[in-house]
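K.L.:
A predicted structure for the sequence below; I have some questions about it.
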Amino acid sequence: MTGTYKRDDLTIDQHLALTTAARRLSEEFTGLFGAETIERFLHTGYDRFAGKAAVADFLPLLAERFARQRLYALARIEGRSDGRPIVLFLCVHNAGRSQMALGFFEHLAGGRAVAWSGGSEFASEINPTAIAVMAEVGIDISKGFPKPWTEEIVQAADVVVTMGCGDACPIFPGKRYEDWKVDDPMGKGPEWVRPIRDEIERRVRVLLADLGVPVSAPGPHR
C-alpha cells in the first residue's frame, strides 16, 4: 500500500495527485517493484521538476511520467523487459534536437522500439519553433516535456545518441554511443530549423534500419 505523501511543501491537491500516481504505478509494475521504490522515484522526480515546471499543477503528472520511464528502465536492467530495443537521445536542454529525434523515432518505429530523451541542463518547456516545424510534417511533440537523465535510464538504453551535450553526456563503458553533429535550433526561426529537422529525420531512419526496426511511414514528401 502506497503512502499519502506527508510533506509540508505540497498542497492537498498535489498530495492526492501523487498518491493516485503511486497507486497507478503500483498496478502497472505489480510484482516488479514495491511501494518504497515507486514513491522514491515519484518524490525525486517531483523535486527535480519543481524548479522548472511553468505550471505547478502539472508537477505530479511530470513526476509520474518520469517515474514510469525510470521504472521501465530499472526493469530492463534487471532483465525484466519486453525485449524491444531502447534508444536514448541526449542534448543540452532536451527542448529541441532530442525532442525532434524522439518524435521521429516514436512515429516511425510504431511501438516496435522504445525511445527516451533527456538534457544535461533541461529546460522548462520544449522549443516552440521545434514544435511548429514538427507539426508541419504531421508529428505532435507538444505533449512532451524536457527532463534530465538518470543512471538507470542510460544503463537501460541499447544506443545513446548525443547531440551537443559534450562532457556533460554520461559515459558508460561498453555502451553504444553515436554523436550526431546537428545544429542547435535554439533562437532560430523556422527557416533555419527545418533543415535541422530534416537531418534528424534522416539520421533516425538510418538508425532504425541499423537496429532492424521496420518503419511505419514512408519517406518525406516535401
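P.N.:
Cool, got the structure. Numbers count the residues shown, from 1 in each chain.
K.L.:
From now on I want contacts and neighbour counts done on CA atoms only, so please keep to that.
P.N.:
Fine.
K.L.:
ranges for the strands of this structure?
P.N.:
For the chain, the strands defined by DSSP state E occupy 86-91, 114-119, 159-163, 176-179.
K.L.:
now for the longest helix seen in the chain, which elements pack on it?
P.N.:
In the chain, with assignment by DSSP state H, the single longest helix is helix 190-211. The contact analysis (3 or more C-alpha pairs under 8 Å, 6 or more residues apart in numbering; DSSP states H and E) places helix 190-211 against helix 97-109, helix 128-136.
K.L.:
what about versus this one:
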Amino acid sequence: MTRPTVLFVCVHNAGRSQMAAGFLQHLAGDRIDVLSAGSAPKDEINPVAVQAMAEAGIDITHNTPKVLTDEAVEASDVVITMGCGDACRFYPGKRYEDWQLDDPAGQDIEAVRPIRDEIRTRIEALVSDLLETPQA
C-alpha cells in the first residue's frame, strides 16, 4: 500500500495551507505525504500563523512558501484548495476539496486562532478518512 499524498493550495502559501500542512504532518506522521504550494507565494510564512501553530505545539518556522507546479498536483492523490478561486488549476482525475476558510493575512492572533482550530478539525477528519479508506 502506498502512502497517499495531500497537496494544500492557497494563493500565498503563507497561512492556511502552511497551517494545514503542519497539522497533517503532526497528526499523520509518515503515513501521509504532505505538500503545500501557492499560486502567488509570499516570501515568508505569516508570522501570526507561525505563532498560532506554536500555541498548538507545532513548529512551522522552517517551512517556506512554494510555487504551485503541475508536478506537485500530478503527484498528489488529494488536492485541497483554500480560497484561491480561479488562480488554482484543476486537474481531472484528482480528489478535490475546497475549504472555505478566512485568510489569516493581516489578522491578529485572536482572529487566527479560530481559523487554526477549524483547520485542525478538518485535518483530523481527513486523516481518519485517508487512513481508514484502502488506497488503490
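P.N.:
Cool, the structure landed. All of these numbers come straight from a predicted model, not from anything done at the bench.
K.L.:
Could you tell me where the longest helix of the first structure falls in the second structure?
P.N.:
Aligned by TM-score structural alignment, helix 190-211 of the first structure falls on residues 109-130 of the second structure.
K.L.:
same question, stretch 93-112 of the first structure
P.N.:
Using TM-score structural alignment, stretch 93-112 of the first structure corresponds to residues 12-31 of the second structure.
K.L.:
what's the neighbour count on R89 of the second structure?
P.N.:
13 (other C-alpha atoms under 10 Å).
K.L.:
what's the closest non-adjacent residue to the aligned partner of it in the first structure?
P.N.:
In the first structure, the residue paired with R89 of the second structure is P170, using TM-score structural alignment. Spatial nearest neighbour of P170 of the first structure, excluding adjacent residues (C-alpha to C-alpha, 6 or more residues apart in numbering): V154 at 7.5 Å.
K.L.:
Looking at the second structure, name the residue matched to that neighbour.
P.N.:
Mapped onto the second structure by TM-score structural alignment, V154 of the first structure lines up with V73.
K.L.:
Please tell me I have it right and its match contacts L7.
P.N.:
Yes. Between V73 of the second structure and L7 there is a contact under C-alpha atoms under 8 Å: 7.0 Å.
K.L.:
got any residues that touch both of those two?
P.N.:
Common contacts of V73 of the second structure and L7 (C-alpha atoms under 8 Å, 6 or more residues apart in numbering): V79.
K.L.:
measure I171 of the first structure to I86 of the first structure for me?
P.N.:
16 Å (C-alpha to C-alpha, to the nearest Å).
K.L.:
of these two, who's got more company?
P.N.:
Neighbour totals were compared for I171 of the first structure and I86, and I86 leads with 20 against 13 (other C-alpha under 10 Å).
K.L.:
residue contacts, that one?
P.N.:
113-116, 156-159.
K.L.:
Need the counterpart of R68 of the first structure in the second structure.
P.N.:
Counting by TM-score structural alignment, R68 of the first structure has no partner.
K.L.:
what's near enough to touch R68 of the first structure?
P.N.:
L25.
K.L.:
And it, how close does it get to A115 of the first structure?
P.N.:
Computed as C-alpha to C-alpha, the R68 of the first structure to A115 of the first structure distance reads 13 Å.
K.L.:
give the contact list for C84 of the second structure.
P.N.:
Applying C-alpha under 8 Å, 6+ apart, we find C84 of the second structure in contact with 9-11, 39.
K.L.:
rerun that using 10 Å as the cut-off
P.N.:
Contacts were defined as C-alpha atoms under 10 Å, 6 or more residues apart in numbering; by that measure C84 of the second structure touches 9-12, 38-40, 98-100.
K.L.:
Run a quick neighbour tally on the alignment partner in the second structure of F122 of the first structure.
P.N.:
In the second structure, F122 of the first structure lines up with P41, judged by TM-score structural alignment. P41 of the second structure has 18 neighbouring residues, counting by other C-alpha under 10 Å.
K.L.:
Then I77 of the first structure?
P.N.:
15.
K.L.:
So what does it match up with in the second structure?
P.N.:
I77 of the first structure maps onto nothing in the second structure, by TM-score structural alignment.
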